[in-house]
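Engineer: this one's structure only:
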């Protein structure tokens, strides 16, 4: 199908820390488009000033994207090329932009990626966990009950799990992962990737939780948490049994909940409940 316009919406990855990761191609695109749609114009303005780029900025974020997507597509259809960036990394990966990209594609506008940094992929590349299959979950729910329910649903997943987490919830999230996945599940916590205080910690979940709790510096910055998937059929059965037990225990006595969860999942009852 012929494009409806000669213009292009460029989806441009920006650095997650090290400014050297903004590619020459990305710089050229950001210089030459009519405008740049940015999650936070102040933040992106500071980035652009480092490279002498003076392209006009337009705010596009979760609260206004649906309202302005149509106007932006109209500009594209009129022949103006635009760029889409997020505060850091690849747009749409736990960041705004999905509605604009969908609207542009529906209108027949060419949408082209300008690849670069992505925290999830960067973390996975250095984690030493299986990466042939992985599940990107982004940010977990902020509320504890919803977070624990989400993790319980993921306990039987066999691919490596990848999460983003903030500094004020990292310890609580790791504690909830210990409960959902078991203390011995291998995991990696990557912090402040490509920045001055970058750290990548590996071990089992219990050890990682202890390390984060013991060192205040390990509770600062931006985090990617990766958890190895349930390894074999027996691990998957236990993970599913724990998920079922957690739900059933909300309504039934613990011993009854454990018996039902064991019967339904095929997991040993003693792995679910000590009574």
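Structural biologist: Perfect, thanks for sending it. The structure displayed is predicted, hence computed values, not measured ones.
Engineer: can we go C-alpha only for contacts and neighbour counts from here?
Structural biologist: OK.
Engineer: now the strands for the chain?
Structural biologist: 8-12, 35-38, 57-59, 82-85, 110-114, 134-139, 160-165, 186-191, 199-204, 223-227 (DSSP state E).
Engineer: burial count for residue 67?
Structural biologist: 11 (other Cα atoms under 10 Å).
Engineer: same check on residue 106?
Structural biologist: 11.
Engineer: residue 9 versus that one, what's the distance?
Structural biologist: Taking Cα to Cα, to the nearest Å as the measure, residue 106 falls 13 Å from residue 9.
Engineer: same check, this time on residue 173
Structural biologist: 37 Å.
Engineer: including mean neighbour count and distance to residue 242, could the strands of the chain go into JSON lines?
Structural biologist: Conversion of the strands of the chain to JSON lines gives the following (neighbours: other Cα atoms under 10 Å; distance: least, Cα to Cα, whole Å):
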{"stretch": "strand 8-12", "mean neighbour count": "24", "distance to residue 242": "41"}
{"stretch": "strand 35-38", "mean neighbour count": "24", "distance to residue 242": "42"}
{"stretch": "strand 57-59", "mean neighbour count": "17", "distance to residue 242": "44"}
{"stretch": "strand 82-85", "mean neighbour count": "26", "distance to residue 242": "41"}
{"stretch": "strand 110-114", "mean neighbour count": "16", "distance to residue 242": "41"}
{"stretch": "strand 134-139", "mean neighbour count": "16", "distance to residue 242": "20"}
{"stretch": "strand 160-165", "mean neighbour count": "22", "distance to residue 242": "17"}
{"stretch": "strand 186-191", "mean neighbour count": "24", "distance to residue 242": "18"}
{"stretch": "strand 199-204", "mean neighbour count": "16", "distance to residue 242": "18"}
{"stretch": "strand 223-227", "mean neighbour count": "25", "distance to residue 242": "17"}
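Engineer: dropping in the other structure now:
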């Protein structure tokens, strides 16, 4: 099953057998195996062991996976590589389920990272669960957690929490609507994007103004670049370097600043109180309830009262 590997990965294969070989690998099980997102050394010992012992490897791209396995010194005939991608996942999943039901061990790998996270694999796992069979995950590389770890996501009402939004729609109108929805999300938001669409995404995100954005390009690879700027400045940052639009991208919107949350809540409360109370009382209570600055609320109250007292025009 294995051939002579480069010295570094030959040692890794032996380390995998030594460290993980004695563990239990049940038959009739689907092994969801995370693979590196760029740096080949980011493979776990347990992943190497599983990729050596399973009966077959289902994969997003058989040629890509064959190259990956050979890089580690693992040789498999093409008959042991099963194509399972977004265009055939439902049908191919049933073939995998049949083999699992017969007692085989099968690994699934996407082209890079963790299967099922903006990659094929979720429908396969669901089909295996539905058949009453076992899915065993092998954690590892993910562009999502890689960028979150480097971004320094502090502040906001729910510090540390984040939402994974993945790829936004490719059509301009739908993408802009999605960004408008993200503007109301107080938590951090992780996005993914391809190089041919990164500039369009940056233009759409620029409407978020001063909200901070961390961009990761070519994560874990030789020319990895991680930078933090504002959403408004993101298009200019991309345009400032010839190579900045190349490679695969992960982005994370930092949490919405608490001050923005307070101001938004202060305006909401103020509008309700102005309908029932004198201006100064409404401002005082709105500031106490929301935490928003009283001076800002007072100026807003004067403007709202002025708008309300304007005579209506007809015609």
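Structural biologist: Okay, I see it. The structure presented is a predicted model; accordingly, all values stated were derived computationally and were not measured.
Engineer: got CSV for the strands of structure 1, with distance to residue 178 of structure 1 too?
Structural biologist: Putting those into CSV (distance: least, Cα to Cα, whole Å) gives the following:
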stretch, distance to residue 178 of structure 1
strand 8-12, 36
strand 35-38, 37
strand 57-59, 39
strand 82-85, 35
strand 110-114, 37
strand 134-139, 17
strand 160-165, 14
strand 186-191, 10
strand 199-204, 9
strand 223-227, 10
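Engineer: now for the ones you listed, which one comes closest to residue 235 of structure 1?
Structural biologist: Closest to residue 235 of structure 1 of the strands of structure 1 is strand 186-191 (Cα to Cα; 12.7 Å).
Engineer: the closest one maps to which residues in structure 2?
Structural biologist: Residues 212-217 of structure 2 are where strand 186-191 of structure 1 lands when matched by TM-score structural alignment.
Engineer: superpose on structure 1 and give me the mean offset of the matching stretch.
Structural biologist: Here the mean offset of stretch 212-217 of structure 2 against structure 1 after fitting is 0.7 Å, by mean Cα distance after the TM-score superposition for structure 1.
Engineer: distance from that stretch to the middle of the chain?
Structural biologist: In terms of Cα atoms, centre = their mean, to the nearest Å, the centre of stretch 212-217 of structure 2 is found 12 Å from the chain centre.
Engineer: need the helices for the stretch 51-200 of structure 2, in chain order.
Structural biologist: Using DSSP state H, counting those that start in this stretch, the helices of the stretch 51-200 of structure 2 run over 62-71, 89-101, 122-130, 143-151, 172-183, 198-205.
Engineer: buried deepest among those helices, which one?
Structural biologist: Of all those, helix 198-205 has the most neighbours on average by mean count of other Cα atoms under 10 Å, namely a mean of 21.
Engineer: average offset of it relative to structure 1?
Structural biologist: Mean for helix 198-205 of structure 2 is 1.2 Å (mean Cα distance after the TM-score superposition for structure 1).
Engineer: what packs against that helix?
Structural biologist: helix 172-183, helix 234-239 (3 or more Cα pairs under 8 Å, 6 or more residues apart in numbering; DSSP states H and E).
Engineer: can you add distance to residue 13 of structure 2 and give these back as CSV?
Structural biologist: Formatted as CSV, those follow (distance: least, Cα to Cα, whole Å):
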stretch, distance to residue 13 of structure 2
helix 172-183, 44
helix 234-239, 40
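Engineer: which of these sits closest to residue 120 of structure 2?
Structural biologist: helix 172-183 (22.1 Å).
Engineer: which bit of structure 1 covers the closest one?
Structural biologist: Aligned by TM-score structural alignment, helix 172-183 of structure 2 falls on residues 144-155 of structure 1.
Engineer: name the residues that touch that stretch?
Structural biologist: 140-141, 173, 176-177, 180-181, 229-230, 236, 239-240, 242-243, 246 (Cα atoms under 8 Å, 6 or more residues apart in numbering).
Engineer: just the buried residues from the residues you listed, in PyMOL please.
Structural biologist: A single PyMOL command is used to select the members of the contacts of stretch 144-155 of structure 1 judged buried by 16 or more other Cα atoms under 10 Å:
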select buried, resi 140+173+176+177+180+181+229+230+236+239+240+242+243+246
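Engineer: and which of the contacts of stretch 144-155 of structure 1 is nearest residue 167 of structure 1?
Structural biologist: Nearest to residue 167 of structure 1 among these, with distances taken as Cα to Cα, is residue 173, at 10.3 Å.
Engineer: distance check, the closest one against residue 145 of structure 1.
Structural biologist: 11 Å.
Engineer: what does residue 73 of structure 1 give?
Structural biologist: Taken as Cα to Cα, the span from residue 73 of structure 1 to residue 145 of structure 1 is 40 Å.
Engineer: got it, and residue 74 of structure 1?
Structural biologist: Counting by Cα to Cα, the gap from residue 74 of structure 1 to residue 145 of structure 1 is 43 Å.
Engineer: who's in contact with the residue mapped onto residue 35 of structure 1 from structure 2?
Structural biologist: By TM-score structural alignment, residue 35 of structure 1 lines up with residue 56 in structure 2. Going by Cα under 8 Å, 6+ apart, residue 56 of structure 2 touches 80-82, 105-107.
Engineer: biggest separation within the contacts of stretch 144-155 of structure 1, which pair?
Structural biologist: Of all pairs in the contacts of stretch 144-155 of structure 1, the most separated under Cα to Cα is 141 and 236 at 23.4 Å.
Engineer: pull the number of nearby residues for the closest residue to residue 270 of structure 2 other than its chain neighbours.
Structural biologist: The shortest distance from residue 270 of structure 2 to any non-neighbouring residue, by Cα to Cα, 6 or more residues apart in numbering, is to residue 286 (5.3 Å). Neighbours of residue 286 of structure 2 under the rule other Cα under 10 Å: 26.
Engineer: you'd agree residue 286 of structure 2 is up against residue 269?
Structural biologist: Yes - using Cα atoms under 8 Å, residue 286 of structure 2 is in contact with residue 269, at 5.6 Å.
Engineer: could I get the helices of the stretch 51-200 of structure 2 in CSV, plus columns for distance to residue 19 of structure 2?
Structural biologist: Compiled in CSV, the helices of the stretch 51-200 of structure 2 are given as follows (distance: least, Cα to Cα, whole Å):
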stretch, distance to residue 19 of structure 2
helix 62-71, 19
helix 89-101, 26
helix 122-130, 27
helix 143-151, 25
helix 172-183, 44
helix 198-205, 41
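Engineer: out of those, the one nearest residue 216 of structure 2 is which?
Structural biologist: Closest among the helices of the stretch 51-200 of structure 2, using Cα to Cα: helix 143-151, at 6.4 Å.
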